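# just to be clear, the model below is a prediction. Sequence and coordinates:
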Amino acid sequence: MLDSTAYALTHRLAVEQSRGRAPSMAGAVLRGREIVWTGARGEVDGAPPTDDTQYRIGSITKTVVAILVMRLRDEGRLDLDDRLGDHLTDTPVPDATIAQLLAHSSGLPSETGAPWWERSDGAVRPDLCSLVAEPPLRAPGRRHHYSNVGFGLLGALVGRMRGHDWFTAATREVLEPLGMTRTTYAPTAPHAQGWAVHPWADLLHPEPAHDAGLMAPAGQLWSTTTDLARFGDLLLHGDDRVLSAASVEEMRRPSAPSEAGDADHSQGLGLQLLRHGGRALAGHTGSMPGFVATLWVDPAEDLAAVAFANATSGPAIGACVGDLIGIVAEREPRLPEPWRPAVVNAEVRELLGPWYWGASPVALRLRGADELTIGGLGGGARTSRFRPGPDGTWLGLDGYYAGETLRAVRRDDGSLSHLDLGSFVFTREPYAPGDVIPGGVPDDGWG
């Protein structure tokens, strides 16, 4: 990294620590699977924090839990459309689906009943029914409403299906494989003390750090910038020891809309999605009494950034981390992968080039050896990517055709007749006589 880029990152962190009146802040940036910058301002126990100083990461814990749920799905133990009650018989909300809980669209309230779970010992909520003080606020699936309670229930689901508590599952399945040895349930030295900063004077008040019990999956964990950068690498690239790249990409897709009037925010599966400075970011913010934290990743730039502060409020931590990504992306834009020729078999080559949906021209292109794209040659055509299936068909990955199947239809003599894409017929000529066009065309063609 250029010295000027490193200075700009340090300056941004220093500005936020000063402006937000945080006792300390620590940050890191990862690119190309390597930590390329770390920085710190302020003090912890009389010295600057290091990349081994633990902070509480709050709701970033939810993303760890979401990965555990996705692992169960990938193992075939559950489906995201399953009702929670299908697997967790003592849940007070059996009808919400697992996907709705992951995307905060289950209709559950944000919080438990009194006392506030973040500042009370988890023992006051001894069972799952004690997490839900009131019935769902609205019908499940109708809108996004952030729910800490929902992740308390998902943590219980993981524990029930694994036969041990959710944190044991997290340690064995996520933290140990990724080498996140400094990510723990309770703080271990060296760690920062959490503080509240007086709103009208430069005074500090210590914040408690309770064991949240059944609500721990919503915000319990402690971590370091180094560990969380490793976690950011997982959210960028996947890791077959933990979760495949395809499943990580699925988590990064929008699964619930933003609140009305907030077009820059949406929700994936256990991930928050943000547009910041024109960039599409995924990750999670976190807060617990005495701490704020954020991890964002930018897949387009292969960047992850994290920052912590030990203050209940003050630092605009989410914007700060978004700016860290922006600084690197603008000053040192990612170099594209070098183009290389691919080996493509004859049947795939035959699909490429111009096609017509009615009178609308489109083009099929191959990127590499295994990604087909459809896009318009005129204006306004639908664009999607496809991956090959084992039976010679192609599955839509995004856009209008996400989940749809593209088939090459051949004549009795084996020659290529047309493409069928979710019943849309694409032909080599626009409405040519003799082509297989739904509704038919006149024998004399155009004119």
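Nice, I can see it.

# rest of the way, CA atoms for contacts and neighbours
Noted.

# strands of the stretch 151-300 of the chain, start to end?
195-197, 204-206, 222-223, 265-267, 272-276, 279-288, 291-298 (DSSP state E, counting those that start in this stretch).

# residue 63 is nearest to which of those?
strand 279-288 (7.3 Å; Cα to Cα).

# which helices and strands sit right next to the closest one?
Applying 3 or more Cα pairs under 8 Å, 6 or more residues apart in numbering; DSSP states H and E, one finds that strand 279-288 contacts helix 60-74, strand 272-276, strand 291-298, helix 317-331.

# mind running it again at 6 Å?
Using 3 or more Cα pairs under 6 Å, 6 or more residues apart in numbering; DSSP states H and E as the contact test, the elements touching strand 279-288 are strand 272-276, strand 291-298.

# what helices or strands is the last one leaning on?
Counting contacts by 3+ Cα pairs under 6 Å, 6+ apart, strand 291-298 is packed against strand 279-288, strand 303-309.

# most tightly surrounded among the helices and strands packed on strand 279-288?
Mean neighbour count (mean count of other Cα atoms under 10 Å) peaks for strand 291-298 among those, with a mean of 28.

# below is an additional structure, to be compared with the one above:
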Amino acid sequence: MDSEVQAKGKLAKKASYIMNVKTTAEKNEALLKIAEQLIIDKDVILSANEQDLVVGKQNNIPDSTLDRIMLNESRIELMAKAIHDLVQLHDPVGELLESTTKENGLLIEKRRVPLGVIGMIYEARPNVTIDAATLSLKTGNAVILRGSSSAKHSNKVLVDTIHRALHNTTLPLDAVQLIEDTRHETAKELFHLKEYLDVLIPRGGKNLIDLVVKEATVPVLETGAGNCHVYVDTTANYTMALKIILNAKIQRPSVCNAAESLLIQQDWFERNGKQLLQHLHEANIHIIGDSKVCEVFPHATVASEEDYATEYLSLTISVKVVENLYEAINHVNTYSTNHSESIITEDPIAAQTFLTSVDSAAVYHNASTRFTDGFEFGYGAEIGISTQKLHARGPMGLPALTSAKYFVYGNGQVRE
């Protein structure tokens, strides 16, 4: 007898062949039905989510994780709105990438096609259930979802909502599958489901991502943890610097594009450092700093090497004073997770040097790292933010969920 993972893998694979031939109109109609059903099922979804939150509190799950699990009326409405926005986006499937006519008359076209079956393994956030499912459907893919035990009631109800919506469309219900067994064994089985999965996408903390990359035999689209940096250069405007740092740190500290590390050029620090640290302290940010930081600011905790590599996902930030731009770049490239980094400076040459030299998916000049997001970049909801360099990098929207296929048209040509 097949396991749950094997059985749902088979169903998803069959559904992916049906999804291949669905039109944009059919897919968009289904998406609108899902958005409508989310609002209809709002109370049921909130009730299931409350179950997850109660269990999470009983298990002493950190507040930052509870925030990622938590749904409310506003977040559900935003999920529905995101689907409406997704409907308006261009469908990349079938897009002509290249076209060549050979001397013998062969027409060779390279077009975008669905990846096939996407496996999504993720932690905490039930909104990923909707994002992953709707992005997959829009691009003609089937998807197998495997969320964490911390959001299992929410994920189950959300997939039930999707299936209720798909009942009234031409899309197959089996195009969206949820692995309900959240034991580690099922996750590991998914890592090796090469017969049915075309790609596996992990979305969560560093431990999960590292585990999937290390153990999976299915091709992995790696999304990265976010040890994001803000570097304040010697010419930085104080008011701008404070505004950007506060936004990058506290606007939503539990997400991967929040700033976790602050680097400050030494001369600027001598002029403004104490005042800046006091402002951060007043914003309830816990500062972990080097000896120079701790010397001028008694509320700071002494930083260890490990602290500079930590994704806190809370109101904690590591702070280091650096001699110059090049020390800042070296520090970022040493400790960053290659996600998002920002330089605050009035010097355009320094800015361009930082942007070019830092090896991360998104780099900013005089702006908050919080903008690294599919919506902000115009892709709609993203499946994740890739910190790797092959296939896709940065926020992964619709094109990242497609591959390419060659369509060759002839009229009797044979190779000599």
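Cool, the structure landed. Since we're looking at a predicted model, the values are computed, not measured.

# TM-score of the superposed pair?
TM-score for the superposed chains, counting by TM-score structural alignment, normalised by the length of the second structure: 0.23, backed by 178 aligned residues with a Cα RMSD of 7.7 Å.

# can you put the helices and strands packed on strand 279-288 of the first structure in CSV and add distance to residue 158 of the first structure?
As requested, those are arranged in CSV below (distance: least, Cα to Cα, whole Å):
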stretch, distance to residue 158 of the first structure
strand 272-276, 21
strand 291-298, 23
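
# looking at those, which is nearest to residue 357 of the first structure?
Using Cα to Cα, these put strand 272-276 closest to residue 357 of the first structure, at 33.5 Å.

# what secondary structure does residue 406 of the second structure sit in?
strand (DSSP: H, G, I helix; E, B strand; the rest coil).

# so where does the residue lying closest to it once chain neighbours are set aside fall, helix or strand?
Distance criterion Cα to Cα, 6 or more residues apart in numbering; nearest residue to residue 406 of the second structure, sequence neighbours excluded, is residue 110 at 4.5 Å. Assigned by DSSP states H and E, residue 110 of the second structure falls within strand 107-114.

# and that strand, what other elements does it pack with?
Using 3+ Cα pairs under 6 Å, 6+ apart as the test, strand 107-114 of the second structure ends up in contact with strand 96-101, strand 402-409.

# ok, now with 10 Å
helix 4-19, strand 96-101, helix 127-138, strand 402-409 (3 or more Cα pairs under 10 Å, 6 or more residues apart in numbering; DSSP states H and E).

# next, the buried residues of it.
Using 16 or more other Cα atoms under 10 Å as the test for burial, strand 107-114 of the second structure gives 108-114.

# compute the inter-axis angle for the helix or strand following that strand and helix 127-138.
Following strand 107-114 of the second structure in sequence order, the next helix or strand is strand 117-122 (DSSP H and E). For strand 117-122 of the second structure against helix 127-138, the angle by axes from the mean of the first three to the mean of the last three Cα atoms, to 10 degrees is 170 degrees.

# tell me the buried residues in strand 117-122 of the second structure?
So strand 117-122 of the second structure, judged by 16+ other Cα under 10 Å, has buried residues 117-122.

# please enumerate the helices of the stretch 151-300 of the first structure.
In the stretch 151-300 of the first structure, the helices defined using DSSP state H, counting those that start in this stretch lie at 166-170, 176-178, 225-237, 245-252.

# kindly report the same for the second structure.
Along the second structure, counting by DSSP state H, helices occupy 4-19, 24-40, 42-58, 63-69, 73-88, 127-138, 152-166, 184-191, 206-215, 238-250, 266-282, 291-296, 325-335, 348-357.

# helices or strands up against the shortest one?
For helix 291-296 of the second structure, the elements it packs on are helix 266-282, strand 286-289, strand 301-302, strand 316-322, judged by 3+ Cα pairs under 10 Å, 6+ apart.

# give me the contact list for the third one.
Taking contacts as Cα atoms under 10 Å, 6 or more residues apart in numbering, the residues outside strand 301-302 of the second structure that touch it are 286-295, 318-319.

# nearest to residue 100 of the second structure among these?
residue 318 (53.6 Å).

# hang on, isn't that closest one packed against residue 262?
Yes - look at residue 318 of the second structure against residue 262 with Cα atoms under 10 Å: they come within range, at 6.1 Å.

# overlap in contacts of those two?
Common neighbours of residue 318 of the second structure and residue 262 (Cα under 10 Å, 6+ apart) are 229, 287-289, 308.

# out of those, which is nearest to residue 53 of the second structure?
The nearest one, if we look at those relative to residue 53 of the second structure and count by Cα to Cα, is residue 287, at 29.0 Å.

# deepest-packed of the helices and strands packed on strand 291-298 of the first structure, please.
It is strand 303-309: most buried of these by mean count of other Cα under 10 Å, with a mean of 32.

# what is that strand packed up against?
helix 3-19, strand 24-31, strand 34-42, strand 55-56, helix 225-237, strand 279-288, strand 291-298, helix 317-331.

# dump those into JSON lines; add distance to residue 247 of the first structure as well.
Below are these laid out as JSON lines (distance: least, Cα to Cα, whole Å):
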{"stretch": "helix 3-19", "distance to residue 247 of the first structure": "31"}
{"stretch": "strand 24-31", "distance to residue 247 of the first structure": "21"}
{"stretch": "strand 34-42", "distance to residue 247 of the first structure": "22"}
{"stretch": "strand 55-56", "distance to residue 247 of the first structure": "27"}
{"stretch": "helix 225-237", "distance to residue 247 of the first structure": "10"}
{"stretch": "strand 279-288", "distance to residue 247 of the first structure": "14"}
{"stretch": "strand 291-298", "distance to residue 247 of the first structure": "16"}
{"stretch": "helix 317-331", "distance to residue 247 of the first structure": "23"}
